[in-house]
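K.L.:
A predicted structure for the sequence below; I have some questions about it.
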Amino acid sequence: MYLTKEEEKILNGEYGWGLAKAMQVIVSVGDSLNSEKLIGITHAHISGVSYGNIGEPGKKLIKQFSDEGIKFSVKTTVNPIGYDTLDYDAIPFTKIDRNYIKGQEEVLRSLQKMGADLTLSCTPYYLPMVNEIKIGSSVAWGESNAVVYGNSVLGIKTNREGGPISLMAAIVGKIYYYGLHIEENRIPEIKYKVNKPENYEINEVRASIIGEIISKIHNNDKPPYLYEKLRNETTVKEFSASIGAAGNLAMVVIKGITPIKFNEKEINETITIDFNDIKKREDELKPNDKPDLIYFGCPHTSKYEIEKIAKYLKKVDNLKTQIVITSSRNEMSKIDKDVLNILKSKNVKLIGDTCLIVSPFGYHGLNVVTNSYKAYFYLSKKGINVSLISLDDLEEVLRL
């Protein structure tokens, strides 16, 4: 790999242990990928900051950087942790160990000391600072849904980086020139169309199932091209999350959404997905029993989604099922008092800083209904019975 003189100085330790260590990691991984050089990044989003994921080894590494006085070289945001920092006991069916909290707080102190913005959200694309990132800019993002959304919707460039890599990239402000940072690698070669009736609407659950199908059958190095209109922001977000959860794709070119220029005539293969296959999977994932808990917020809900949930709940006189919504503090700060009062009157748990899949939440045999394929994918692995409904079908589920 070619390194500039400045990069060589960093690697050789002329600017201290911390920068050298971070550069060594970035260069080693870049070399293994046959990357020709390093490129600058404008933003980093660090995943894997939950103490439940990184434990003592991760905590000690981050603290070591912090104690050395290392600062992040670019604007840096971080993923959710395992609990709400304002209410440790906010998540139903979950008890947070106080030693867990102690370990997590030390991780957060270290990250903040290094200059991170403790956003504690998996939706960095909703943050005002992200609007400052220009289309075509390279970033180093962890968090699979954010990576897919960033590439596919915002037109920024990032590979699917793990937590340690995004941490190191944030320190040195550089990443290896590889994969989706290279423009030609972002041009699709395979188109995916859905064979469906004219009045068949693709809601967020159906879009997620399409994402699952594409993730399983796409075998091309270039991103797939989805030749379908996704109806709203929730649908786009949940589609991105399903693509990231079900497979290892980091980008989908979405018709009418992805800011990229290419010649459609050069697409050499078209794969048709039959709506009956989507319907079959949708039926498999539908709830049959009354849920113990209804969950929205994986990825974190937007202000718009929270308002929509409140609108449906306003019509319900006697809500007997616990509803949990996880969101970022940024989005929660935008919510009107009237909406908050509706949620409070229905005993809805509006929780920040965390989500159910990175928290210790999990009771074997618990029945959870959600509109998130990603939540279904990960919570099912904990032995939880998870079923899927669109946010628009909330009233129907409440009648179970």
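P.N.:
Perfect, thanks for sending it. Residues are numbered from 1 along each chain as shown.

K.L.:
going forward, measure contacts between C-alpha atoms and count neighbours the same way
P.N.:
Noted.

K.L.:
so who does residue 213 touch?
P.N.:
Listed by C-alpha atoms under 8 Å, 6 or more residues apart in numbering, residue 213 has no contact partners.

K.L.:
Just the element for it, please.
P.N.:
Counting by DSSP states H and E, the element that carries residue 213 is helix 204-217.

K.L.:
Pull the distance from the helix or strand following that helix to the chain's centre.
P.N.:
Moving toward the C-terminus from helix 204-217, the next helix or strand (DSSP H and E) is strand 225-226. Taking C-alpha atoms, centre = their mean, to the nearest Å, the mean C-alpha location of strand 225-226 is offset from the chain mean by 20 Å.

K.L.:
Okay, buried residues for the next helix or strand after strand 225-226 please.
P.N.:
Next along the chain after strand 225-226, taking DSSP H and E as the criterion, comes helix 233-246. By neighbour count, and taking 16 or more other C-alpha atoms under 10 Å as the criterion, the buried residues in helix 233-246 are 234-246.

K.L.:
One more: stretch 302-322?
P.N.:
Under the neighbour-count criterion of 16+ other C-alpha under 10 Å, stretch 302-322 has 302-303, 305-307, 309-310, 313, 321 buried.

K.L.:
put this beside the first:
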Amino acid sequence: MTLTLSAEERTTAAGHDGKAMAMRIVAESARLLGAPRLIQIASTHIDGALYHGDSGTLFAERLVEGGAKVAVRSTLNVGALDLMGCSRIRLEEPQRGMARRMMEAYRQLGCEQSWTCAPYQAGHRPAQGSDVAWGESNAVVFCNSVLGARTNRYGDFLDIACAITGRAPDYGLHRPENRHARLVFDVSDLSPFFLTSEIAWPVLGSLYGREVGNAVGVVTGIASHPGEDALKAFGAAAASSGAVGLFHIAGVTPEAPDADTILAGQEPEAMVRVTPDMIMTARARLSTATQAKAIDAVAIGSPHLSNAEFDLLERLIAGRRLAVPLYACTGRHALVALEQNGRRKALEARGVVIVADTCVVVTPIMPELSNGVLMTNSGKFAHYAPGNTGYAVLYGSLADCVESAVLGRPVFTDIAA
């Protein structure tokens, strides 16, 4: 398919400044993707500001030198440093300096200093049906599925190019016909008690991602809205174990008032009937340290903790002292509530390590241990932590994580599926 650019887009691309470079990146990406045109976007969420090497810093600085500025609202995903000073980052020079330069370059480009993987918790909630260009897998799937806005999974550097031009390729999940469900993921055989538990949603998401890959499916058998934190956990796990960019839940998410509507009158290409045995297997896959007698740390907040999750964390700790550190990752937007009435200081006095602007899986924060064991309630942390941190992982509910942190050994609550 031939890409057609508007006269304005052609003129911009022919220039020699930072915006011209960005337009050429967007246009060439559109050609490679087979998009017929570029579309205007309402906002972006930038994943490319996380330091992975000097080339990313130099790219951002070149855009700044070319006078580029974002044309639409652009929030930033996590960086490599905790600029709020909540936690100690073990990143050494020269990498530390390059990471700081990178974060500064994105500030100069006009991006909001949100530094969170959950911008939808920080007030960035595009309208249903609007086109945006978001990076960061959990943010993308939440934006598509829960908010009903339209985005593909935009990778590093294409995201900021879209932000500067205010354009994105017209393909994939921007197109309504590609948002219909093709398969059904039926959970009606699972117990209502399990489905209303916190532990269910990362497990279900992990299983869903493995089963559907990058296909669009609809979940059936959910009796009521489980809450945004549950949907956040489901989407993050599904985007980690698979390549999910959009899911629907019949009667819950905005584009799926019922299964028939989102299937657009078509028979599903596949039907996945989830059984309790499938849940047991999926839950077991989230742990790699099954024989551990002790734990070295707990990490929660992937995606970043919401205010409601901090409220629950405080209730579960109930004034007790933790035997091992509990790393609570969040965005700076959540610190406002934590600073009130001494809440942050009280949590830190109990052994909680607040991590802002980043998380323990993308930058070195936890101590280096040859046989370390990390416990988490996050399906995304469980998926990435072994490779990114070197720690073996145990998966449990938030209540399990707190009890384990208090005792220094694994504690699990058995909730049958």
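P.N.:
Alright, I've got the coordinates. All of these numbers come straight from a predicted model, not from anything done at the bench.

K.L.:
Once they're superposed, what TM-score comes out?
P.N.:
Aligned and superposed, the two chains score 0.91 in TM-score terms (TM-score structural alignment, normalised by the length of the first structure); 389 aligned residues with a C-alpha RMSD of 2.1 Å.

K.L.:
Kindly state which residue of the second structure is aligned to residue 162 of the first structure.
P.N.:
When the two structures are superposed using TM-score structural alignment, residue 162 of the first structure falls opposite residue 155 in the second structure.

K.L.:
which non-adjacent residue is nearest its match?
P.N.:
Distances taken as C-alpha to C-alpha, 6 or more residues apart in numbering put residue 135 closest to residue 155 of the second structure, at 5.9 Å, once the chain neighbours are dropped.

K.L.:
quick one: that neighbour and residue 128 of the second structure, what's the gap?
P.N.:
With the distance defined as C-alpha to C-alpha, to the nearest Å, residue 135 of the second structure ends up 18 Å from residue 128 of the second structure.

K.L.:
What of residue 363 of the second structure?
P.N.:
33 Å.

K.L.:
Kindly report the same for residue 350 of the second structure.
P.N.:
Noted for residue 350 of the second structure: a distance of 41 Å to residue 128 of the second structure, by C-alpha to C-alpha.

K.L.:
before we move on, what about residue 58 of the second structure?
P.N.:
From residue 58 of the second structure over to residue 128 of the second structure the distance is 36 Å, taken as C-alpha to C-alpha.

K.L.:
One more: residue 330 of the second structure?
P.N.:
Applying C-alpha to C-alpha to residue 330 of the second structure and residue 128 of the second structure gives a distance of 26 Å.

K.L.:
Show me where the first structure has its strands.
P.N.:
Under the criterion DSSP state E, the first structure carries strands at the ranges 38-40, 43-46, 75-78, 140-141, 174-176, 190-195, 225-226, 253-254, 269-274, 293-301, 322-327, 349-352, 367-370, 385-388.

K.L.:
matching residues in the second structure for the third one?
P.N.:
Counting by TM-score structural alignment, strand 75-78 of the first structure lines up with residues 73-76 of the second structure.

K.L.:
wait, residue 24 of the first structure sits on residue 9?
P.N.:
No. Contact criterion C-alpha atoms under 8 Å: residue 24 of the first structure and residue 9 do not qualify, at 11.5 Å.

K.L.:
which residue lines up with residue 104 of the second structure in the first structure?
P.N.:
The pairwise alignment with the first structure assigns residue 104 of the second structure to residue 109, based on TM-score structural alignment.

K.L.:
ok, now how distant is that match from residue 100 of the first structure?
P.N.:
Taking C-alpha to C-alpha as the measure, residue 109 of the first structure falls 14 Å from residue 100 of the first structure.
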